[in-house]
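Novice: Structure of the sequence below:
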Amino acid sequence: MTRPWTPQPLDREARFYVAGHRGLAGGALWRHLQREGFTNLLGRGSQELDLRRDGDVRAFFEREQPRYVVLAAARVGGIAANAAEPVEFLSDNLRIQVNVLDAAHTVGVERLLFLGSSCIYPRLAAQPITEDSLLTGPLEETNKAYAIAKIAGVMHVQAMRREHGHAWISAMPTNLYGPGDNYDAQSSHVLAALIRRFDEAVRSGGRRVTNWGTGAPRREFLHVDDLAGALVALLERYDDDSPVNVGTGSDLTIAELAELVAAATGYAGEVAWDPSRPDGTPRKLLDVSRLHALGWRHGINLEAGIAATVDSYRRGRDQS
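Specialist: This next block holds a predicted model:
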């Protein structure tokens, strides 16, 4: 059994592996760790290390011997991508999770954080959603395969704690946005899709933008830079079986979100909605009281965060 762990600051010189360090969440964590003075960070792109290949993952862990691990690598995407490729979303994520967690166990990783998703909760869970809502009702059909994989990851961490005594934890972030997001027309999430759509209308002189669904569902959004700070706080302060929700504790309708994006991009035309397209879960607001009790709260206002994200998107677009 692994020796008992007590809350303490992370060793800034320890080997720290961020799986998925080039993604939205992993990239934000990587930048945060660099700012916080971590000097021994480990990161590998998918071309260097395919986390779906068990032998390669085990060899990497045996060679590098990380003390800390955050598993932020995953196959992700919006409603359209989930609907088109449920096999890949289930299979790839299960392989990634099992390979990383098993390899981490083999080399005795001291602290590991598995990054899940708020989509693990039932479609009609009581709002705001508490961590104990997990497995109490049917999932949202539009991303069920992805959710099942993430639920398996949470349960794998819990099993590692019970059977082997590892001080490993899971965090369930709400909808994320910020630098490094995926703006692909087919696989992006809602906020990134809105930014791309409104920006394209501004550049083309379009006077009408049509968005998916009715605009009525309510969503919560967290800037990835805030997420990064929360993850380090959890690694230093939290040790329990239960996953921890990471969010802001407030939400808005997709229609209201579209208004913020339109303002940030300078779009002044008509905003329309296509109800033939899926809305997804009616509401998804996380209860973040457990995280607040640990002394952490988000710091980036949504309006300011969207404006900064639009600027980041446009700089990247102009450079490509």
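Novice: Could you use CA atoms for every contact and neighbour count after this?
Specialist: Will do.
Novice: and the helix or strand containing residue 261, which residues are buried?
Specialist: Element membership for residue 261, per DSSP states H and E: helix 254-265. For helix 254-265, a neighbour-count test (16 or more other Cα atoms under 10 Å) marks 254-255, 257-262, 264-265 as buried.
Novice: again, but for stretch 84-103
Specialist: Applying 16+ other Cα under 10 Å to stretch 84-103 flags 86, 88-90, 92-103 as buried.
Novice: Make JSON lines out of the buried residues of helix 254-265 and add distance to residue 283.
Specialist: Shown next, in JSON lines, are those (distance: Cα to Cα, whole Å):
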{"residue": "254", "distance to residue 283": "10"}
{"residue": "255", "distance to residue 283": "13"}
{"residue": "257", "distance to residue 283": "14"}
{"residue": "258", "distance to residue 283": "16"}
{"residue": "259", "distance to residue 283": "18"}
{"residue": "260", "distance to residue 283": "19"}
{"residue": "261", "distance to residue 283": "20"}
{"residue": "262", "distance to residue 283": "22"}
{"residue": "264", "distance to residue 283": "24"}
{"residue": "265", "distance to residue 283": "26"}
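Novice: Sequence B follows; please return its structure for comparison with A:
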Amino acid sequence: MSVRRVLGHYFAVRDNLKEARFLVAARTPASFNPDSGLEELWLEHERIARGGRCDDNCTRSFLDLKIEIARRIFSKCSLCPWMCGVDRSVGRGHCGVGDPHVASEFLHHGEEEPLVPSHTIFFAGCTMDCVFCQNWDISWDPSAGRYIPEDELASVIEERRRDGSANVNFVGGDPTPAIPYILRVLSRVSVNVPVVWNSNMYMSGDALGLIMGVADLYLTDFKFGNSDCAERLAGVRDYFEVVSGNHLMVSSEDMIIRHLVLPGHLECCTKPILSWIAENLGEETVINIMAQYRPLYRAAEHPDIYRYPSMAEIREARRWALKLGFENIL
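Specialist: Just a heads-up that it's a prediction; the model follows:
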């Protein structure tokens, strides 16, 4: 099956043959009381997500409901597995993000071919602490860039789409801490544009639940094939369980999985990840085996990754993917 068929929903929205999910969510009726408890709001969210109809007092939308839930979570944050529980309007959790800062936004011509030109919006801050981060200057500095009012960023998204963007691509750092803000921005966007969720996927079930029904394509970054490497090199717990579980949650959605080949990590990371994807998501999954690793930031502190991956390692990664039967390797 070709990439275009596997990513059929995304291409249909990109080409204005289908409506973006955030626009559908904005006109899907919902009934909820802002004074209701968070658990009650989630029950209404689940009912609508499963296709339930709103028959009376439907003055709100599904997107409004997501925004209200996200507002509650912002005051006791549970958007990632750190579960800091802080009120981010007055304090900071592990990611250090309060009101999200946009480090940069532009039409990106270096993404995967189906996504170009991609309107990439880079958020500062991240849910992980990778010692080799290729975007370390914004990932490790939540104050990089500036806060952009929601109406202003929505206007920029609309303008970029009119100028020919194929999508709006929320990235970072990682966009997960910015979910409440992103939902508010999308509620102000009126043009049809596919939403690309470009994330490390180290996020909570709550965060993913809010994004599902809004994102049109998941551009994921599956880094580590086990949690030990992740804890040593990215400072996170339970990585493989969290990230693989989140991939399973969106397995029926349009998705491109990126894997950055780390030097010396073929057997512990690259091969286990590719094998897991083939077994659990299928050989038709669109994957991008990336050779762009460079020993940046604090990689010098870890001798096993303080070099470029060899051509032999890159060839072996691709050979393994072909052996597993992957049909769509970008």
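Novice: Need the TM-score between these chains.
Specialist: The pair, once superposed, lands on a TM-score of 0.34 when counted by TM-score structural alignment, normalised by the length of the first structure; 162 aligned residues with a Cα RMSD of 5.5 Å.
Novice: hmm, back to that, other SSEs contacting the helix holding residue 261 of the first structure?
Specialist: Under the contact criterion of 3 or more Cα pairs under 8 Å, 6 or more residues apart in numbering; DSSP states H and E, helix 254-265 of the first structure touches helix 190-204, helix 302-319.
Novice: Check those for me and report the most buried one.
Specialist: helix 190-204 (a mean of 20; mean count of other Cα atoms under 10 Å).
Novice: picking that back up, could you dump the helices and strands packed on helix 254-265 of the first structure into TSV with distance to residue 224 of the first structure added?
Specialist: Output for those, formatted as TSV (distance: least, Cα to Cα, whole Å):
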stretch	distance to residue 224 of the first structure
helix 190-204	13
helix 302-319	10
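Novice: so which of those helices gets nearest residue 27 of the first structure?
Specialist: Nearest to residue 27 of the first structure, of all these, is helix 302-319, at 14.1 Å by Cα to Cα.
Novice: what's that closest one in contact with?
Specialist: 177-179, 195, 221-223, 260-261, 264-265 (Cα atoms under 8 Å, 6 or more residues apart in numbering).
Novice: Show me the two of these that sit farthest apart.
Specialist: 222 and 265 (19.3 Å).
Novice: quick one, helices of the stretch 101-250 of the first structure?
Specialist: With DSSP state H, counting those that start in this stretch as the criterion, the stretch 101-250 of the first structure has helices at 144-164, 190-204, 224-237.
Novice: report the angle between the axes of the last one and helix 302-319?
Specialist: Taking axes from the mean of the first three to the mean of the last three Cα atoms, to 10 degrees, one finds that helix 224-237 of the first structure is oriented at 110 degrees with respect to helix 302-319.
Novice: Report all helices and strands that helix 224-237 of the first structure contacts.
Specialist: Secondary elements touching helix 224-237 of the first structure (3+ Cα pairs under 8 Å, 6+ apart): helix 24-35, strand 111-115, strand 169-173.
Novice: Serialize those to CSV and add fields for distance to residue 203 of the first structure.
Specialist: What follows is those, written out as CSV (distance: least, Cα to Cα, whole Å):
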stretch, distance to residue 203 of the first structure
helix 24-35, 25
strand 111-115, 36
strand 169-173, 33
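Novice: Can you add mean neighbour count and give those back as JSON lines?
Specialist: Converted to JSON lines, these look like this (neighbours: other Cα atoms under 10 Å):
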{"stretch": "helix 24-35", "mean neighbour count": "20"}
{"stretch": "strand 111-115", "mean neighbour count": "24"}
{"stretch": "strand 169-173", "mean neighbour count": "25"}
